[in-house]
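Novice: My questions are about this predicted structure, shown below with the sequence.
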Amino acid sequence: MPMIPGDAAGKIVMSERAEIEKLVRDAYAHRAAGNIDGIMNCFGADPVFRLAGDEMLGVLTTEVRGREALHQTMLQLVGAWNWSDYRIDSILVDGNRAVVHSHGTMHFVPTGQKFETETLDLLTIADGRISHFLEFCDTHTMVRTMNFAA
């Protein structure tokens, strides 16, 4: 996906904004469908992914770098969490960054537990793909649901 430069005043061009929004919606649709290949196609060559949270949560909040590490993380996350009842509320685009507010029912597959929650994600786009993905979620409920001891 080629990126279209901003106009002379440095404002984002509508087609660039639309392409970023489409990329984001595609990535979230692939996540909802459990489509790992589709998710990975939305990320660039050297992606960074992290759930925001205290480092005492260890693997849950450890930054993941690179395609292979991200692929393994997505396999784990999509295998453990069903996102099919999760919806985007809004997408705000500013330059090469997008903020995504979402909500819905999360299903923890191993136990069948469900809970309502919302997330706020900050994505950075480079060369038409996601280069950085930072997710702010309710890590307390996530940890409790997973029966995770930090």
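Specialist: Right, received. Where do you want to start? Residues are numbered from 1 along each chain as shown.

Novice: rest of the way, CA atoms for contacts and neighbours
Specialist: Noted.

Novice: Burial check on Asp85, number of neighbours?
Specialist: Counted with other C-alpha atoms under 10 Å, residues neighbouring Asp85 total 12.

Novice: Am I right that it is in contact with Met106?
Specialist: Yes - assessed by C-alpha atoms under 8 Å, Asp85 is found in contact with Met106 at 6.9 Å.

Novice: Which helix or which strand is home to Pro47?
Specialist: Pro47 is part of strand 43-51, with elements assigned from DSSP states H and E.

Novice: ok, residues contacting the longest helix along the chain?
Specialist: The longest helix of the chain (DSSP state H) is helix 14-33. Applying C-alpha atoms under 8 Å, 6 or more residues apart in numbering, the contact partners of helix 14-33 are 1, 3-5, 36, 38-39, 42, 78, 82-86, 91, 93, 95-96, 98, 125, 128-129.

Novice: dropping in the other structure now:
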Amino acid sequence: MTTIDRHLGDKQVIEAYLDAVGSLRVADVAPLFHEDGRVLLPYAPLGIPQEVAGRPAIGDYYEALPQMIGALNFSDYRIQATETPGEYVAEYTSDASMRATGTSYRNTYITKVTVAEGQIAELTEFFDPIRLVEAMGGTVVPPETPEIEEEVHD
């Protein structure tokens, strides 16, 4: 387990999280969170929790990740502070493959991160869930829409 440097800046904590998850050093993830930290995944498809609360549950969630996917190889980090102290928006990309299907998984993420006292208090990750479903072997097909008849106006 990694020893956390309590003197890391907020952006360094976020980068440490991205580096750990992106390289699947999952044992390094939970210590970056507050004991009561939360991970929110509002666009997670069925089978993936939309909320994980508490450091032990966060640790369990990330420990299971390598069974599903290869290294995410997060890159192109852009981390910007918001007007709220301790709150940041991080943008980044992934380039991985799913273990079960061998299918490539690439996505773009926008994540809101709240850091307090050198640890992540809350992390809300937004991503395109269709890319994940397709990489897992599923399909997303929109329903057929009826043709819209053009109205002729005199």
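Specialist: Received it, and whenever you're ready, just let me know what you need. No experiment lies behind these values; they were computed from the predicted model shown.

Novice: Give me the nearest residue to Trp83 of the first structure, chain neighbours excluded.
Specialist: For Trp83 of the first structure, ignoring the flanking residues on the chain, the nearest one in space by C-alpha to C-alpha, 6 or more residues apart in numbering is Ala32 at 4.6 Å.

Novice: Looking for the alignment partner of that neighbour in the second structure.
Specialist: When the second structure is aligned by TM-score structural alignment, Ala32 of the first structure is paired with Gly22.

Novice: That match: neighbouring residues, count only.
Specialist: Neighbours around Gly22 of the second structure, by other C-alpha under 10 Å: 20.

Novice: just Ala20 of the second structure next, same as before
Specialist: By the measure other C-alpha under 10 Å, the count of residues near Ala20 of the second structure is 20.

Novice: show me what contacts the spatially most central residue of the first structure?
Specialist: By C-alpha atoms, centre = their mean, the first structure has its centre lying nearest to Phe133, at 5.6 Å. Applying C-alpha under 8 Å, 6+ apart, we find Phe133 of the first structure in contact with Pro47, Val48, Phe49, Arg50, Asp121, Leu122, Leu123, Thr124.

Novice: Surely Thr119 of the first structure is in contact with His103?
Specialist: Yes - counting by C-alpha under 8 Å, Thr119 of the first structure touches His103, with 6.3 Å between them.

Novice: And the counterpart of Arg67 of the first structure in the second structure, how far from Leu132 of the second structure?
Specialist: Aligning on TM-score structural alignment places Arg67 of the first structure opposite Arg55 in the second structure. Noted for Arg55 of the second structure: a distance of 25 Å to Leu132 of the second structure, by C-alpha to C-alpha, to the nearest Å.

Novice: hmm, back to that, output the contacts of Phe133 of the first structure in a markdown table; the columns should cover neighbour count and distance to Asp26 of the first structure.
Specialist: Converted to a markdown table, the contacts of Phe133 of the first structure look like this (neighbours: other C-alpha atoms under 10 Å; distance: C-alpha to C-alpha, whole Å):
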| residue | neighbour count | distance to Asp26 of the first structure |
| --- | --- | --- |
| Pro47 | 21 | 17 |
| Val48 | 21 | 18 |
| Phe49 | 23 | 17 |
| Arg50 | 18 | 19 |
| Asp121 | 17 | 15 |
| Leu122 | 17 | 16 |
| Leu123 | 23 | 13 |
| Thr124 | 21 | 15 |
